[in-house]
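Enquirer: Have a look at this fold, sequence not included:
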């Protein structure tokens, strides 16, 4: 069952990517999943996922990014943060990190990379509420560098959409 976001989010899916059912894509808690069929290789299909939730706690975005590293470590091997940076403003902060790890698929081990972006947004209905949205590109090493520009364009298009706009794609 697909997850939901506590606030509506608008974004643009890059060309060459297709919406996918979160359950079928192996991301049942994601509010949105897109896959890149042109990148399909045996046992590997690049994906972009979007999820998020209210975070009333005082955790920083770096703390939340650390939580994701720990959660990934429960299902993957050799999780390593290869890069992390903060961006944005104090009113609209963000954290990005790149992870490398391996997973066992069938009887073979696959090396994967993830670029995770965390955006802090204010709920326009209740400005006292903080929402943290997570955007993730997952791909094998060969796909990762090729698809990173698409992912960056996707991230740049993400906006809170209090009016539930008609253009682009919207989840919430």
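Expert: The structure has been received and is ready for your questions. This one's a predicted model, so the numbers in the text were calculated from it and none came from an experiment. Numbers count the residues shown, from 1 in each chain.

Enquirer: drop to CA atoms for contacts and neighbour counts, all remaining ones
Expert: Noted.

Enquirer: Could you pick out the longest strand of the chain?
Expert: Using DSSP state E to assign secondary structure, the strand with the most residues in the chain is strand 108-122.

Enquirer: Quick check: buried residues in that one?
Expert: Under the neighbour-count criterion of 16 or more other CA atoms under 10 Å, strand 108-122 has 110-122 buried.

Enquirer: SS state for the closest residue to residue 133 other than its chain neighbours?
Expert: Closest residue to residue 133 apart from its sequence neighbours, by CA to CA, 6 or more residues apart in numbering: residue 52 at 4.1 Å. Under the three-state scheme (DSSP: H, G, I helix; E, B strand; the rest coil), residue 52 adopts strand.

Enquirer: try this one next to it:
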């Protein structure tokens, strides 16, 4: 069952990407997933969205560290290749790039790269209330750079849902 996000958002999938069917995607806590139409060596690059409400005083770096530890639980060695705080005081964000190897269904081990973006949405009525949304791109090491621009396009399209929809 898909998780729900702590704050409604709207976004636009890059051209060609397809929403993943829940039964075809196994990721606990994921609110939304999409897959690239051209798998690399049997692995479909994917974009996932999840989130939650960070406890008071918890930094984005601590949240990102916890994400690395969760990934280590099934991937073993995880290397943080890059991490940077971006955004502003009012709208903090963090990006990180992780490299790891994981076993596939057939027992083959694949070298994967995951780019993560953590966005914080602060309640305008109560600045002490924060919601965090994590956007992640996971792809084979060979395909990652070729789908990264799509992911960056996707990240730029994410914004709080105004509820004005049509």
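Expert: Thanks, I have the structure now. What you see is a predicted model; the values in this text were computed from it and never measured.

Enquirer: Please dump the buried residues of strand 108-122 of structure 1 into JSON lines; it should also carry distance to residue 1 of structure 1 for every row.
Expert: Below are the buried residues of strand 108-122 of structure 1 laid out as JSON lines (distance: CA to CA, whole Å):
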{"residue": "110", "distance to residue 1 of structure 1": "26"}
{"residue": "111", "distance to residue 1 of structure 1": "27"}
{"residue": "112", "distance to residue 1 of structure 1": "25"}
{"residue": "113", "distance to residue 1 of structure 1": "25"}
{"residue": "114", "distance to residue 1 of structure 1": "23"}
{"residue": "115", "distance to residue 1 of structure 1": "24"}
{"residue": "116", "distance to residue 1 of structure 1": "22"}
{"residue": "117", "distance to residue 1 of structure 1": "23"}
{"residue": "118", "distance to residue 1 of structure 1": "23"}
{"residue": "119", "distance to residue 1 of structure 1": "24"}
{"residue": "120", "distance to residue 1 of structure 1": "25"}
{"residue": "121", "distance to residue 1 of structure 1": "24"}
{"residue": "122", "distance to residue 1 of structure 1": "26"}
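
Enquirer: of all these, which comes closest to residue 140 of structure 1?
Expert: Using CA to CA, residue 112 comes nearest to residue 140 of structure 1 of the buried residues of strand 108-122 of structure 1, at 4.4 Å.

Enquirer: quick one: the closest one and residue 102 touch, right?
Expert: Yes. With contact defined as CA atoms under 8 Å, residue 112 of structure 1 reaches residue 102; the gap is 5.7 Å.
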